[in-house]
Each structure stands twice: as structure tokens, then as C-alpha cells.
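Visitor: Build me a model:
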Amino acid sequence: MTLARLAELHGVATAYEPSEGVTVQVPDATVVAVLGALDVDATTPEAVAAALGAARRATEDRLLPPTLVRWRDDGPVRPPEDLPPGTRLRVTTEEGEVVEGLDWQPLPLGVHRVEALAPDGRAGGSTLIVAPARVPRPERRVFGLLAQLYSVLSSRSWGMGDLGDLRELASWAGRTHGAGFVQVNPLHAAVPGAPTDPSPYRPSSRRFPDPVHLRIEDIPEYGFLAPEYRDARDAVLADAAELRERVLRKGALIDRDAVWDVKRRALELLQTVELGPGRRAEYRDFLAERGRALEDHATYCALAERHGHHWRSWPEELRDPRSATAVVRADDELTARVDFHCRLAWLTDRQLAAAAEAAREAGMAVGIVHDLAVGVHPDGSDAWARQDAFAAGMSVGAPPDAFNARGQDWGLPPWRPDALAASGYAPYRGLLRELLRHAGALRIDHVMGLFRLWWVPEGREPTEGTYVRYDSEAMLAVLALEAHRASALVIGEDLGTVEPGVRERLARRGVLGTSVLWFERDWSGTGRPLAPEEWRTDCVATATTHDLPSTAARLSGDHVALRHRLGLLTGDLGRERALDAAEVGDWLTYLERLGLLPEGPGDEEAEVRAVHRFLLRTPAAMVGVWLPDAVGDRRPQNLPGTWDQYPNWRLPVAGPEGQPMSLEELAASPRLHRLLSVFGSLAEHRAEPGTGAGAGSAAGSRTAPPDARPV
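Guide: Here you go, the predicted model:
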């Protein structure tokens, strides 16, 4: 019980409920390991007693918690009520204004600093977050496209989709079809080196984008390359054309490493072009605004080029960002590489801005929806730069569930909740502010992580992990504040095991959920497909996701055959096919009964349209169309449970027979036009070109089944 009490004080679970009425005890060894990652020694009974005593004394001595949260809908902003009588308070707002005393009502939205001095001489400080009641709400119902950007190649891209393609896709979808948004995969910076992890959900840095997404020809300096470099430029262009043709015409997989090699060569050539006065001033402003965070990221990139990305094996003086900076500044070659990587971050930011502007000019009510991965690679830039904020020796994952009896280990170090609170959530605030700069909305992968995460100690199985709780009020307050400042919506990926009350709390703060057709059934009763009017309003409704079969594969049963070929089925093939056919049959029968499938079953394209007519009939605030569904692609972009058995994250969008399709071919596809015509009623109410952009409405919540959602 003493260990359990210590664990409770630090938000570490000693038991959890995987399903209603079932309780699983966490091994003591796991609890001890997790507490150790929080710098709490619980290895012996004496150590536990000492840690409890230290925690009690810290609580008694503390005047203020590390972070205070005040919501605008909770009435006037007031100081804590449990301070000793006579305590003097001083608030310094983020704008530098000072408010003395107990009257906090004039405090604006923002992140402020509170200092307290008690009559007995005790002093304390706290970060005060004053947040709006909700994130912005959609102004009207919209539909949009869901796409993995790397998979959408045009005749101008260099072997994978880029930000020029995103700009074209947004402009075309908004102007031609009245789409209100385009949602893309995380564009975070990948871990450097080859081969790199192709998953966009295991990045080096979530704060800075990856320059592999740059459209090289759109960089202004491209047109001013000196004559002596033009032969080298032409060689790069020839290699880029070969990469594009290999993917679009020769059936090759997308090779991110090869794309980056070609683009890096081009960018190094452009580094020889001097910036004009205006561009130079803009770049300097960018450096000043990003400050230490960008310098750390660029320093990591430069050091990784020389020493490899495994920073724990670097020379000792380079493992700490502060001492590494001094080393780099004394090395002219490294200093030049730091500037190179800073410039790449700036160039990528400018093209992200251009894509967002294209979406607005096309009349999109929301615009570009960016994606926030749940964590970062342990060998990446963020983990190196903010070692204080990550729990050493721990990995984020998921406990065993109905879909994965062994649980999951995602290989991502978790944030330390104590470090976040002590810093006033500075790393989290900086991350959100950067991602929201050019976003009409932000999708948060595994949004339940704002409340708790499953920590797996290094060397242990995922079944031997436990939940660690975060201050969800503070996490939500920061999210609401930054989204409000950016006038951006927030979408939470809330599929999977969700503890009671989480969806309701998210909905209260305006965070939209995610509802996928095949999971929307009456799980507490008959198991029937959930009627459209029973769906929640506060969600993005879709037919599938990047981790699930395409709709064509689902309807045809191809996804079962694929899993069988790869040895992923846990049961007999015949039985799995029968179960799958029965599930699909239930939905098709229901769609017919609702009058959404006038053509009758048997026509796959008509069935795909019927599925999307159904989504349109729900009250969902946003409806997403998986772009591969629009052309009959049968392959998932990611097949959970596989690594080298399947080309995860490396497939271009393709037609029913697997033939890759360029962006131009997608835009001309009759099948795509027939599907998007389903949304004509929403398209008629699109914003006038140039007036759209993200803010916006939804309410309600419901329970959902266990999920097959892996990272």
C-alpha cells in the first residue's frame, strides 16, 4: 500500500481496467521502474518511505502548484483560495504588465507568471494559463480530402508528393469540388541518415517540418543560380525526373532517402545564391522568432551529419545541447551546416504558408489540416534538445486489448508530466504554436495522451507497462489557448481504448473526435450498424484511415486475403472471410434500406458512393474522404503488425489495378468526380474564394468500441 500511495502521488497507475468489470494489477517492478524515470527512488521499502516523506514536505512547503489553469467559462479569474491569510500576490502577464493583489479579473488570455509571498516568509511561483472556454468551432458543415502527402505525386514532383503538390491539391479541391479542407499526414522532420524510418508518426522533431517536402523550383533563389552551377543543377533535375518516372510509370516504391539525397544536392547548390535584402531580412526575422529551439534543431542536424543520429554515442561534450553549441560555434564547417539547416526550416515554413494561402484563396472554410504525431524518435532532435522533458528508459505504447493481446510498444519516449508542469508547459506550447502557424485545423494523434499514456519500461514487454497520468486540464488549456490564437479547429483521434469521461471533456472544450464507419455500431446492444442520426455531431466522420483497409478493399474482402498472405490472421481463413463478408453484408443491406444504394449491391464503385452518402447523412461537423477511396485503390498505406513484409508509407495513390496515378490523373479521374459529386449539397455552401480559413461547431458524444488503432 505504501508503494501504491507513492505511485498515486506521481500519477502512476498500479492497476487498470482494460474492459468494464475487469481489473489488471500492474507488476511492482513496473511501478518502481516508472517512478525511477520520474527521479523517485522506490527500490526499497526505506526508499519508498523517504520518497513519501519528501513528497509530504514538498506539499506542505509549497504555496502554489507549478501551473495554475483558469478557464474563461468558469467565471472571473481568481487566485487560489487555499493560500495563507495575508499572502501577497504579484502577476506578470506575458505582455509584461504587472497586477498586484487578489484582483485577477483584468487578466487577459495568455500564459502569465504568478509570484506569492506568505507572511511566514515562504515564497513560490507558478505559471498561470488563462484559456478560452473552447477551441474555435466549424462555422458550417464541410467535407474534405484525407491524403498522405508523400503518396500524391504530380508530374512536377521529385519522386514523392511535396508542398507544391499540396498547394495544387488544395486549390483544385476547393475550387472544383467545394471541398472545405485537405488533411495530410504529419510533415514533421524525419530522423536523418539512411535508411530512415519512413513512418511519419516516428519523427525526429515534431516542432519543425521536414525539408524533403520542399518544391525546389518554387524557391525564389532557384532562378538565380550562377551559370557555373547549372550543369550540376541539370544533373539533379535528371535524377529527380528518373525518381518520378520510376514511381509513376515503373512501379517502384517511394524512396524517401533517394528523394532527400537529390533535394539535398539541389538545396546545397541554392545555398550559393545570396539572399536579396528583403529575403535576408525575412530570414533574420524567422531566426529571431524561432530562437533557441531552431538553433538546437539545426545543431542536431549538423552534428548528425558528422556523427550519425544516435546522439547517445556522440562525443560526450556533444550529448548536451548547451556544451554542443559552444563546440559548433568554434567549428566553421559545422556553423555553416547549422545555417544551412536553419535556412531549410525557413524555406519549408514559407511553402507551408503558400499552401495555406492557396486553400484560403480556393474558398476552403477550414483549409489545411495538419497532423501531430503522438511522440518522437528517441534518437531524434527533440529527444536530444529536451532531454529534461522526456522520461529516460520509457516508451509509449498501448496495453493488451481485443485486437492485440500482446499490447503495443511504439518506441517513443514520453514527456515527463512533472517536467512539463515545472516549465509551465513550455515545450508543449512551443510545439503547438509552431504547428498551428499554417493550419486551419490540427489533428492530434492518440488524443487520449492528453490525459494518460501507457509507459513501457525499456526491456519489458508492452503487457508489463502501466498508465501515467498527465494534468489534462493544463494540457487542454494550452491547446485551447494556442488554437484560439491561430483561429484553428482541433480534431482528436480518439479511436481505441478511451477511459470514461474523456470524450465528454474533449467535446466540452470543442475538440472534435474521429468516427470511422466500420466501428460505428450499437456495441452495447444488438451490434447493428449505428443509424446516421445516432452519430455524434462533434466529430470528423470517415470511411477509413491510413491504418485501415481502403473502402474498396473492405467491400471486396481483399484486405483479408492480404493479411492471410502475410501471416497476420489469427484465425482460419475461411472463418475470417465469412465474418468479414457478414459485416460488409450488414452494412450494404442497411445502406439499401436507407435508399443510399439505388444501384443495388454488386457494383463496387456504387457501394463506395453509398458509404459516403451515409456519412453525409450523419450530423458530423466534418466528413473526410480518403483520397485513395476516390479512385478505387485497394492497398492500405500502412498495415499494422508489419515492417519489411509490407511497403508501409511508401505507396503512391493508385487505381483499382494498382497502377500509380499522378495528381493530374487523379484530378481528371471520372470515378473521383462521381464520388465527390455526392457532396454537392455541402459544396454549394462553400466560402467565397479568399474568405475561408479555419474556425469554427459541434457538440455531443457517444461511446465507441475497442479499436484496432496502432501507430
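
Visitor: Every contact and neighbour count from this point should use C-alpha atoms.
Guide: Will do.

Visitor: Which stretches in the stretch 101-250 of the chain count as helices?
Guide: Secondary structure of the stretch 101-250 of the chain (DSSP state H, counting those that start in this stretch): helices at 163-177, 230-248.

Visitor: To compare against the first, here's the next sequence to fold:
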Amino acid sequence: MAAAYDDAEPPLTAGPELIRLAESHGVATSYSPAPGRTVEVPASAVVAVLAALGVDAGTPDAVRAALAERERELRERLLPPTLVRWAGAEPPAALAALPVGTRLLVRIEEAPREGLADSRASQDSQEEDEGQEWDGAAGLPLGVHRLTALAPDGRTGHAHLVVAPDRLPAPTGRSYGLLVQLYSLLSRRSWGMGDLGDLAELAGWAGRTGGAGFVQVNPLHAAVPGAPTDPSPYRPSSRRFPDPVHLRIEEIPEYGYVEDRERLHALLEKAARLRSAVLDKGALIDRDAVWELKREALELVLAVPLGPGRQAAYDAFRAAHGQALDDHATWYALAEVHGTDWHGWPDALRDPRSAATARARTALADRVAFHARLAWLTDGQLRAAQRAAREAGMPIGIVHDLAVGVHPQGADAWAQQDVFAAGTSVGAPPDAFNARGQDWGLPPWRPDRLAACGHAPYRDLLRALFRYAGALRIDHVMGLFRLWWVPQGRPPTEGTYVRYDAEAMLALLALEAGRAGAVVIGEDLGTVEPGVREKLQRRGVFGTSVLWFERDWEGDGHPLPPDRWRADCLATATTHDLPPTAARLTGDHVELRDRLGLLTRSAAEEHAEATADAAEWLALLGSLGLLDSPAAGPPGSDEEEEIRAVHRFLLRTPARLIGVWLPDGVGDRRPQNLPGTWDQYPNWRLPIADRQGRPVPLEELTASRRLRRLLEVLRGPGPTAR
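Guide: Predicted structure coming up:
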């Protein structure tokens, strides 16, 4: 790399050619972390990110050559890779810019069977057919169609034309729901962590007894197996397929026909001991131990032949998911032999399309079938949980969580190498909460490769999730617009934003959510680019509003009155990354961070600020008459009543969805995840517990007088409309 672009270079303030090249590829050369403040991106970071997009900008000559090529490409192409037409709107502007006399041909997408046919496969199978004449103005059915432009000068252009409904589905009326990390919801029937049987039980109880409209869970994506497995549900191996660790083994139909009952009984006894260790002895949830038992049991269960009806259903599932399922199952079969980091596999096996991989898939056919069947079984229990929720009267049902990315060593990163950017990871720039920025270690999708294939991997992912989701929460929904890319080997401060085709991403989201009749909730907390929330709201994507963050930041900084909250949002008191409400009221969250050495100021200062914050909110609740019996002492003196008052406040807002953090119902003090910690705190491994830290199984939870009193507040005439 020339000296002009080495790591010692000061932040980029000139270089118009590099700036133009970067902008033409959606790579930012500066960003604004706050109004009135602009930060220049180091030239070395821009060059590294461009390299991840396949653009050589390592020298001034390379920059000039790449810029000339890019500008020629943009000048000569007839159509961009992807176009969007919203229902009822004018045709895309790019069509009006075509040369006079250009013919348009459109190949109409076939309606997907079960909403799941692989979009790439359907496109490939019809590549020979250019389609029918189109005048560019007539209406087209919803879908992703193949558009061809034939110019008079002989040029030909192709584009994926996304025809999407104007808005996403909206919830019916107003409802409240429970927010829970599924692994933490143990019952006396689960095997050491919460499972899909527990989820169905909770949904049935909450819908019928509590009048709840939904249950929101953490991502249930397939994990990277290991010893130990990464416990975070936000670093999965695959986002398209669920994790079989969540299966309720006894509810698999073939379970009753296992021949080796003695071995199965021994596994059940081990599972009982594992469950008792968590619920009765205070042990942490051990996901790996749970999976080891379930895997052994599943080997027995899957040895039972499927009946003809079940076999037909399984065959249909495999056909519907096609190559994606084969790749997923093949990765897990290969991982059993070569380890879970595919970068260390034999060279030929690192390529999912190599002849060696095809031979390995054949040689490991039994193991590939085993993992494919696990995906089918888990999908079936997920759909059963959603049915249970809807049958209990829930208008939405189960809200699933879509993680922002995948583990670099996992199945998706291996199978989709063509659309992931090598040598980079997703994170966040420095902000008021983290001066060093963040590197989440998740490889980003390349926006150019996504556009070229009509965003097929993204669309296929949405289709798979909407099979069993009444609603979908999208973690870091701002990532539909741009993501902070961190070049490998560099700190997060030396990253930059890369822009995505948000119009296409939103259109596909509207298309697939509309077909499923599902609501979408965007996690839009933290720093959000101006205009993003408005664009999301325009298309019907709900936001997320957390009580403690809702202040008049542009005015006096006081708590935001309920009538000034937005309506199209999920309003909550807390989340999995924040202290439970009881800890916030009592200051226990400060004591926890102090014990772990995470405070940046003295404990006295932190306590004083936390107490003042809670007191200010309680004063507002009192002034609104939401506290039945205001406590005379400091915040937390009557935490049960104060927590109920917090939720009465949420009912006063216009928010159409209200979320209750389930551990708040029994006084749990411990956050499920404490950002900034790794081995200092048991993130993602805690069962729901009461105020003393005693684990509370599902059977006791649903009988809790404290929880029932809280839900009585929420099930009144305000939050539900059915």
C-alpha cells in the first residue's frame, strides 16, 4: 500500500477521487455521531472496506482506475440490480430514464408453495424465459419479478423488480404481551433449560388467563456447537434454521416408539438431575449439557421410521427449503468430523459447491439427514407453539427475534460466502456509552452481492421465520439502512458505515410480512440516523420505546409525558440488556456493576444519579395518580406497587403494543445480559428468579400472586381489544 494511504495517515480531509469512489459504493468517508458534529473516517479504513467489496483503492492510481470503471458501469447500465414498486405508487424513476424506444419484458414470479420456495432456485429454473411485454405502468402482482430492458442501441439490462404492499400489516387493536428469554423459562418438565413445550404452555396460559396478546422470545436460531457453545443467542450459526436444543423431546411423535426404553429412561433421569440442579440448587443453565442429553435422545428417536404421512411432510419440508437446508445440514455433519470452524477444514471442503463437498455430503448422508430432520422437527414445534398461542386468543401470538448477524465460523457464513464480506465484521462507532466503539464479530452481507441476486438470502430468511412467527422483532433495525463495518485487525474506532438498499430491504420485508399477516417490530434504540425512524414508520414497522430512555432530550431532559410517546411502537419498562425494573428502582444494578468493577465513576456518584433518576420517574407517576399508595421512603420502598405504576404509565401512552418483562412479575433483580462483560457475569445462563434469587419454575410463575396482580393492571380495558 502506498504511503499516501498507510495507517499513519491523518483522517481523510481531502482526496476527492477516493471520496467519490467510496460514495459510489455506499461507503461513508465521514459520519455524524451527534447533531452538529462530524467525524472524518481514516482513509485506511475506507480503503480496507472498499477492498472487502472487491474494489482496489490501495494506491492513487488504483483509485483513479476503480473510479473510472465504476462511473463507466453506472453510466452504461440500463437498470440497477433491484427496483422497487410500492403498491399504488408510480413506477420506479429508473424506468423513466431509459432511452426512448426501450422494450420492457417482465417474468412474473410464481406464487411460492407454503410461502417457502427458495427464491434463487425459482429464478434459476426460469432463466430461459424473458417474460411478457410490459408498458412500465400497468400493475403487477405482488412478488419479485425479473425485469429485462432491451434498448434500441442493442444494450440489455436486467433487474429484480420488487412489487410490495404499501405498508406492513398492523396489529388489531391494542394488546400487551410477555417478554422472556426462552432458555430461562424452565418448567418441571424441561431438561435443564426452557423449551418449546414451555413456550406453548406459557402462551396458552397468558392468552387465556392473562388476556395477553403475544409472547416475545429471544432469537431461537441454530447455534454453533462447541465446548463450550457461545451462549449468546445473538451470535448464531444460522438465522434461517432454528436450534433443536429447544425441542421438547417427549412431544416428538416417534418418541413413543423408541425400542430402547431403558436407555431412554436413563436419559430422562439425567435430565431430571440437570433440571433440579438449576431449579433447586441454584446452578447456572448449562446449554451444552442439555444438548448432550437431547442429542443422545434424538439419536434414539430419529432411528424410528416415519409413518407415511409424516414421511410425506418431511419430504415436502426438504423440498421447500431445497439447497439451503442441504447446506445447513451438511455443515453440521462436516462439523462433527472436522470441527466447528470451517476456516480450518481441508481446503476443498471450505467451498460448499466443490466436488469434494459433494462427495462428503454423500458419504455423510445419514448425518446430513439427521440434521435436516432436526430442523424439520424444530420447525414443527415452533409452528405448534404459534398455534397454541392463537388458539388461546392471542391476536399476534409468538414474536420471534431476528439477530443482526451470524457467527463467522457457522453454517450461514460457510454456505453464503458469496454474499458475506470477508475480512470485516459488524459493530458500532464510538458513542456516549462506549468511547471505544464495539466490534460484534459478525460478518456483514455485501450490499452489492445482495442487490445482484435480488436480496434472495434476506428474503429466504424472512420467509422461513414467518412460517411460525405472529410477529418479528428485528434486532438493530437500523442495519436495513447502514451498518458499521470494522476491518479485521483494526479497532472499532477505525471502521466506517456501509449503506444498504433500504428501499429494497423494506419492500421485501413488507412483501413477506404481508403474505404471512405478521407484524414487524424494529429495535431502534440508541443512535439512529435522521429520517430512519420516519421511513420505518411510513412503511408500518413498529419501533421500540423503553421507559427509562424516554425523556425530552431536545428540551429540559425530564421524563417524557405519556401523551408524547409514539403510538406505533412496543413500549416496555426494560429489555434483556438492561436491569430489571426492581433493580432499577432499588439501585441493585449499580451495586452489581460496582462488584464487577464496571463503574467509571465512584459508586456514590452512580447511586446518587440512579436514585435521582428513579425518583423523578416516580414523582411523575405520582402526579398522574398512578401510584395507589405512594411510598414514604426512597424508590423501591414498595417495589411491587411501583412496578405496577410503571405499567399503568405505559397504558397511558398511545403505544399499541405494551411489553412486560416476565422476570419483573416475580421481582427478579438480575439482568439476563450485562453488556461489557464476558466471563465476569453469567450472561444468557440465568433462570427466572424471585427477589431473593431463588429460581421460579413455570408452574410457580403462573401461580404467582405478584405476577397475577401485575397482569390484572394490563388486562383491563386499556391494553386489549379482542
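
Visitor: what sits against residue 104 of the second structure?
Guide: 133, 134, 135, 136, 147, 148, 149, 150 (C-alpha atoms under 8 Å, 6 or more residues apart in numbering).

Visitor: equivalent range in the first structure for the longest helix along the second structure?
Guide: In the second structure, with assignment by DSSP state H, the single longest helix is helix 308-338. Mapping helix 308-338 of the second structure onto the first structure (TM-score structural alignment) gives residues 277-307.

Visitor: Give me the mean distance between that stretch and the second structure.
Guide: When the second structure is superposed, stretch 277-307 of the first structure averages 0.4 Å from its matched positions, counting by mean C-alpha distance after the TM-score superposition for the first structure.

Visitor: Residue 610 of the second structure: which of the contacts of residue 104 of the second structure is nearest?
Guide: Minimum distance to residue 610 of the second structure across the contacts of residue 104 of the second structure is 57.4 Å, recorded for residue 147 (C-alpha to C-alpha).

Visitor: residues touching that closest one, list them.
Guide: Contact analysis of residue 147 of the second structure by C-alpha under 8 Å, 6+ apart lists 104, 105, 106, 107, 158, 159, 160, 161.

Visitor: Can you give me the distance of it to residue 467 of the second structure?
Guide: Between residue 147 of the second structure and residue 467 of the second structure the computed distance is 28 Å (C-alpha to C-alpha, to the nearest Å).

Visitor: which residues does the equivalent of residue 203 of the first structure over in the second structure contact?
Guide: Taking TM-score structural alignment, the alignment pairs residue 203 of the first structure with residue 236 from the second structure. Contact analysis of residue 236 of the second structure by C-alpha under 8 Å, 6+ apart lists 221, 222, 223, 224, 403, 405, 406, 407, 410.

Visitor: Of those residues, just the buried ones, PyMOL syntax please.
Guide: For the buried members of those, the matching PyMOL selection, counting by 16 or more other C-alpha atoms under 10 Å, is:
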select buried, resi 221+222+223+224+403+405+406+407+410
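
Visitor: Of the contacts of residue 236 of the second structure, just say which sits nearest to residue 250 of the second structure.
Guide: Closest approach between the contacts of residue 236 of the second structure and residue 250 of the second structure, by C-alpha to C-alpha: residue 222, at 20.4 Å.

Visitor: Help me confirm that the closest one comes into contact with residue 243.
Guide: Yes. The pair residue 222 of the second structure / residue 243 is scored as a contact, 3.8 Å apart, by C-alpha atoms under 8 Å.
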